[in-house]
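In: Sequence first, predicted model second:
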Amino acid sequence: MSTGTVPDPSTDPADGGQVTADDKLDRRVLMVAGVVVLGAIMSILDITVVSVALETFQREFDADTSAVAWTMTGYTLALAAVIPMTGWAADRFGTKRLYLLAVALFTVGSVLCAMATSLSMLVTFRVLQGLGGGMLMPLGMTILTRAAGPERVGRVMAVLGIPMLLGPIFGPIIGGTLIDNASWHWIFLINLPIGIAAIIYAAVVLPKDHVEPSESFDFVGMLLLSPGLAAFLYGVSSIPEQGTVMAGKVLAPAIIGLVLIAAFVPWALRKANIHPLVELRLLKNRNMTVALVAMSLFAIAFFGASLLFPLYFIQVRGETAGFTGWLLAPQGVGAMLTMPLAGVLADKIGPGKIVMTGIATITVGMGMFTQIGPDTGYAYLLGALFIMGLGMGGTMMPIMTAALATLTDHNVARGSTLLNIQQQVAASIGTALFSVILTNELKDSRFVQAGTALQQAGGDQTQVAAILQRFGISPDQLGSLETLVRSDMADAFATVFVVATLLVACCLIPAFFLPRRKVAPVDPTVMAGH
């Protein structure tokens, strides 16, 4: 009779005890996923919830648009500063401790934001929020990937993708409802019970950290990369306000940021630099590099176009912000239907074919928006959003799977940090790009310009006559001006959606080179001689 231990049916000795790819996500992994999703919901919802409160902040603090925009910009710059340090900090202090700290910072920052009595206080506390929020996504990806193992990373990435896709949709609904029925303070106070629950949940569920503090901190890298990213993103985020890339407020910080980032590259790749702030040697991993390129193009197109959908419904169709959120819901429904299936297939056959199918589907849905007018039927619009959602469920998270599934456990934290830096930069570029294109398209319409000028003029008949003369509009056209404005605005949106469609279609090129079968994890840092 054998006296050996009974083998664990959830493991395969041939795989070194790793969970086999056929196993479903067990209860332990799902519990960990719940922790991460809770943190992701707080971080992602907060960005979109605050976006609908900007007009309220203007009235509350008697400030102009550019000053109030700092409530968004300050948060973004804090993210850019802290994300590069997350990989090192996770290895140095442990993911559980750092995750608890990140949630605590975010929660405390939220409460302080609700207590702010001036705009400067609100911006300061938003920065504190951003320091915590910036760590939540890369840490969450690291925790989930380590818990599930490389064989099941596609399925856990699908779980994490739910708040990433639903946040931009339901954020405006929640924000608008809270502002209309309570006050702006509640868009921040709502994070208090969620944050407390997340801290307790994480403390109980996440496994105890076992770290050996051996890595030294890359101070030079931090002084180059963190301010470099912050300066570059500040310059890019100033483009919509300035209306041109050539403005000094755009060029000066963007160039300074690019110089600092460029200086970081040779520093990070030095052989003597064993533990750089961001491990660029991971780019020796072909799948990681291809996934980063694909994610960059997709994030520019996706996050840029995400700005257009609510603006179309609000500005052209005259819908409220709250109702617009519900109109965008089919996108989230479509993603929820395909995301779990895409996660399973990415684990079994590799993400390549899935991502290409997803991108092709999004291209069809986005292409439908190139045909919109001022009175396009809602069935058509909601159908297009649903088709796009189906594609998105098979795109973003499988791309991340392609990057992380090929990394060894030691490099997962560094890989997720690199992914989140790239996604933040690409999203900022996409938002700025589409804002400028849309603004310039609207400027080309004399009817849109005349309509804006007439609103500012109020009922002053002398000014009204001067405006009509300046834009070559006859008094007979005044009665139908609103219709002409809506028509030209719809044409402008349709033109910008052409650009978005072409950008999404371009994602097919890097997606073609993603792996189409399961790939074993490798360590590019070892390949590089470390």
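Out: Received, thanks.
In: make it CA atoms for all contacts and neighbour counts henceforth
Out: Fine.
In: Which stretches in the stretch 1-150 of the chain count as helices?
Out: 27-51, 54-61, 65-68, 70-93, 95-115, 119-148 (DSSP state H, counting those that start in this stretch).
In: Deepest in the core, which of those is it.
Out: Highest mean neighbour count of the helices of the stretch 1-150 of the chain: helix 119-148, a mean of 25 (counted as mean count of other Cα atoms under 10 Å).
In: and the angle for it with helix 54-61?
Out: Counting by axes from the mean of the first three to the mean of the last three Cα atoms, to 10 degrees, helix 119-148 points 140 degrees away from the direction of helix 54-61.
In: Who are the packing partners of the helix or strand that comes right after helix 119-148?
Out: Scanning forward in sequence from helix 119-148 by DSSP states H and E, the next helix or strand is helix 153-181. Contacting helix 153-181 under the criterion 3 or more Cα pairs under 8 Å, 6 or more residues apart in numbering; DSSP states H and E are the following elements: helix 27-51, helix 119-148, helix 186-189, helix 321-327, helix 329-349, helix 396-404.
In: mind redoing it with 7 Å?
Out: On a contact count with 3 or more Cα pairs under 7 Å, 6 or more residues apart in numbering; DSSP states H and E, helix 153-181 meets helix 27-51, helix 186-189, helix 321-327, helix 329-349, helix 396-404.
In: how about the ones you listed in TSV, adding distance to Gly161?
Out: What follows is these, written out as TSV (distance: least, Cα to Cα, whole Å):
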stretch	distance to Gly161
helix 27-51	9
helix 186-189	23
helix 321-327	19
helix 329-349	8
helix 396-404	6
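In: got another, please set it beside the one above:
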Amino acid sequence: MSPHDLRTNPWAVLAVLCLGLFMALLDTTIVNIAIPAIGAGLDASLDEIVWIVNAYVLVYAALLITAGRLGDIAGPKRLFLAGMALFTLASALCGLARDPVQLIAARSLQGVGGALMSPQPMAIITRLFPPERRGAAFAIPGILGGLAVAAGPILGGALVDTFGWPAIFLVNVPVGAISLALVTLVVPDLRPGQRHRLDLFGVLLATAGLLALTFGLIEGERYRWGTIVSVIAIPHVIGLGILVLALFLLVQYRRQDGEPLLPFELFRHRNYALTTGIAAAMGFAMLGLFLPFTIYLQSVLGLDAFDAGLTVLPQALVMTVVAGPAGSLADRLGGKHILLAGLTLFASGMAYLDMMARASTARWDLLPALLLMGTGLGCVWAPLFSIAMRQIEPRVAGTAAGVIETIQEIGGVIAGAVVGALLQHRLATALREQALRRSGELPGELREQFLDAVAGAASGGLHVEAGLSAPGVPFPAEIQQLAVEVFRHSFVDAMHLALLLPIVVVLLAAGSCLAIRQEKPLVETEPVTAAPSTGSGQDARAGVPSSGGPTRPERTGGER
């Protein structure tokens, strides 16, 4: 099959895009498993370890809206190629880093590359696939996300154990090179039919506001929501972020007649506005669930990272199997009811998991809950994005994708702050209660020392299970074991409360589905053409000869 034939086959184009997208998705899950090896290999402090993880998230979340808009202006293929090239280069720099500062800088560069790539596949799907076939297409990125979650710990553990931590980054280099070649050959170069300008002042405000807000939420717990340096405190940073974002929205409001970075017309579509809220809820729920659940599997049930990954694998596999049929059903029946069912199943699975989780639970006792959650997630992502993009004009598809992904990302960041704080607070209380209850098993001379040691460890976070010591004197092994038991039961207590938040958020999102309207798609006569360099002679529908000039988009049904 020639490159021309592949360019006119939307499924071939999607497959090529997904190779690069999977590389970026996998990298977000594979790094966590290598943190102990990175810390030891680079002699990194706790603060540096935190920044190695968070540098990517900060930059990625701050640039998504801008990257989506750049794709609308310059063409999504160009932005995808630029992002992939930068991500591949940054991965090589990560693998070659010789100190924590170099790795943090390279991770930040990875965040820029990931942000440039991420909105473009959704924009390209919107242009290549007619609305009645997008549900099945949007299922593919959802499937990849599930596979990345499952494969990250397993592949990461194997690479670290066999080749050392740099391998988790260096493996991206050959994959990235192959992806760059395939994207260059296969993906049509879809560009707008008229010239557009980038709102640079809007870019500055959006980036600064999102950086400040994301930084404050991610770093808040580490600074105990207080002073960072001198008179600057976490609430000041978060407040500044909100203020700058409010100014950004005001400036955008005044520029709606021109070329705004954020076209407010997106939110005049009821379904798009609703689905952005649901995306935020899912971002909150996914991190709000897996933050405590990952700790539970390893610190309470005693699994290593590889076994923890195997435990979660059935959920990802079920999601992968369900996502394709769910997307096709959404195309035929409308996505509203599929999405509602998926959210309800996901919330039910989380509730069942919360009910079953105990310090003595065998990991496979959790399998029904994981399968239920996987089925629910398989019914969420394709209908969600299909509904969101159904009435979006191709000229702003990249922006629409960037906005919805930014809101989803911020939902996850908020979950990390809120669920993490709730987990920490309840754990400290439960540790004191459990230690007081169990201290009667100890000899009188050790009882007070034990209670003081547990209280001190509780104030330090989630590390009681690492062991206790009195000032200068380790406790005997049986006392250490008692401390571990106290931690395990206390963490389960704290997790039960913390998981209620994502469950409630997902149920609220499910309720909002009732307000979704069944809409007819746009008649797509958008002035988006394939650049001559592709040699395809095709427009955004990859198979229909381009009209050669701008046209006015028509609508059938739906709401504006």
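Out: Received, thanks. Note that the structure is predicted; figures quoted are calculated from it, not measured.
In: on that earlier part again, who wins for proximity to Phe513 of the first structure among the helices and strands packed on helix 153-181 of the first structure?
Out: Taking Cα to Cα, helix 396-404 is the member of these nearest to Phe513 of the first structure, at 10.6 Å.
In: What span of the second structure is that closest one aligned with?
Out: The aligned range for helix 396-404 of the first structure in the second structure is 381-389, by TM-score structural alignment.
In: that older thread, now for the helices and strands packed on helix 153-181 of the first structure, which one comes closest to Ala299 of the first structure?
Out: Closest to Ala299 of the first structure of those, according to Cα to Cα: helix 396-404, at 8.5 Å.
In: Relative to the second structure, what is the average displacement of the closest one?
Out: On superposition with the second structure, the mean distance recorded for helix 396-404 of the first structure (mean Cα distance after the TM-score superposition for the first structure) is 1.4 Å.
In: Beyond that helix, next helix or strand please.
Out: helix 409-443.
In: looking at it, Asp209 of the first structure is touching Phe93, isn't it?
Out: No: using Cα atoms under 7 Å, Asp209 of the first structure is not in contact with Phe93, being 8.0 Å away.
In: Select, out of the helices and strands packed on helix 153-181 of the first structure, the one closest to Ser226 of the first structure.
Out: The minimum distance between Ser226 of the first structure and those falls on helix 27-51, with 19.8 Å, by Cα to Cα.
In: So what touches that closest one?
Out: By Cα atoms under 7 Å, 6 or more residues apart in numbering, the surrounding residues in contact with helix 27-51 of the first structure are 103, 133, 136-137, 140, 144, 147-148, 160, 163-164, 167-168, 171-172, 174-175, 187, 191, 198, 201-202, 205-206.
In: likewise stretch 62-69 of the first structure?
Out: In contact with stretch 62-69 of the first structure (Cα under 7 Å, 6+ apart) are residues 54, 57-58.
In: Where in the second structure does it fall?
Out: Aligned by TM-score structural alignment, stretch 62-69 of the first structure corresponds to residues 43-50 of the second structure.
In: Next: stretch 118-128 of the first structure.
Out: Stretch 118-128 of the first structure maps onto residues 99-109 of the second structure, going by TM-score structural alignment.
In: Tell me which residues are up against that stretch.
Out: Contacts of stretch 99-109 of the second structure (Cα under 7 Å, 6+ apart): 42, 44, 48, 51-52, 55-56, 59, 90, 93-94, 97.
In: would you turn the residues you listed into CSV with distance to Glu433 of the second structure?
Out: Below are the contacts of stretch 99-109 of the second structure laid out as CSV (distance: Cα to Cα, whole Å):
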residue, distance to Glu433 of the second structure
Leu42, 39
Ala44, 34
Glu48, 33
Trp51, 33
Ile52, 35
Ala55, 37
Tyr56, 38
Val59, 41
Ala90, 47
Leu93, 48
Cys94, 44
Ala97, 45
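In: Tell me which two in those residues are the farthest apart.
Out: Using Cα to Cα, the pair of those lying farthest apart is Leu42 and Val59, separated by 22.5 Å.
In: distance of the spatially most central residue of the second structure from Val186 of the second structure?
Out: By Cα atoms, centre = their mean, the mean C-alpha position of the second structure lies nearest to Glu409, the distance being 5.6 Å. Taking Cα to Cα, to the nearest Å as the measure, Glu409 of the second structure falls 30 Å from Val186 of the second structure.
In: sorry, back to before: please tabulate the helices of the stretch 1-150 of the first structure in TSV, including the columns distance to Phe232 of the first structure.
Out: Formatted as TSV, the helices of the stretch 1-150 of the first structure follow (distance: least, Cα to Cα, whole Å):
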stretch	distance to Phe232 of the first structure
helix 27-51	20
helix 54-61	23
helix 65-68	18
helix 70-93	9
helix 95-115	24
helix 119-148	17
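In: Quick one: closest of those to Leu308 of the first structure.
Out: Among those, the nearest to Leu308 of the first structure by Cα to Cα is helix 27-51 (13.8 Å).
In: how far out from the middle of the chain is the closest one?
Out: Mean C-alpha position of helix 27-51 of the first structure versus that of the full chain (Cα atoms, centre = their mean, to the nearest Å) differs by 13 Å.
In: which residue lines up with Ala178 of the second structure in the first structure?
Out: Wrong residue type there; residue 178 of the second structure is Ile, not Ala. With TM-score structural alignment as the criterion, Ile178 of the second structure lines up with Ala197 in the first structure.
In: mind checking which helix or strand that match is in?
Out: Using DSSP H and E, Ala197 of the first structure falls in helix 191-205.
In: residues of that helix that come out buried?
Out: Neighbour-count burial for helix 191-205 of the first structure, counted by 16 or more other Cα atoms under 10 Å, picks out 191-192, 194-195, 198-199, 201-203, 205.
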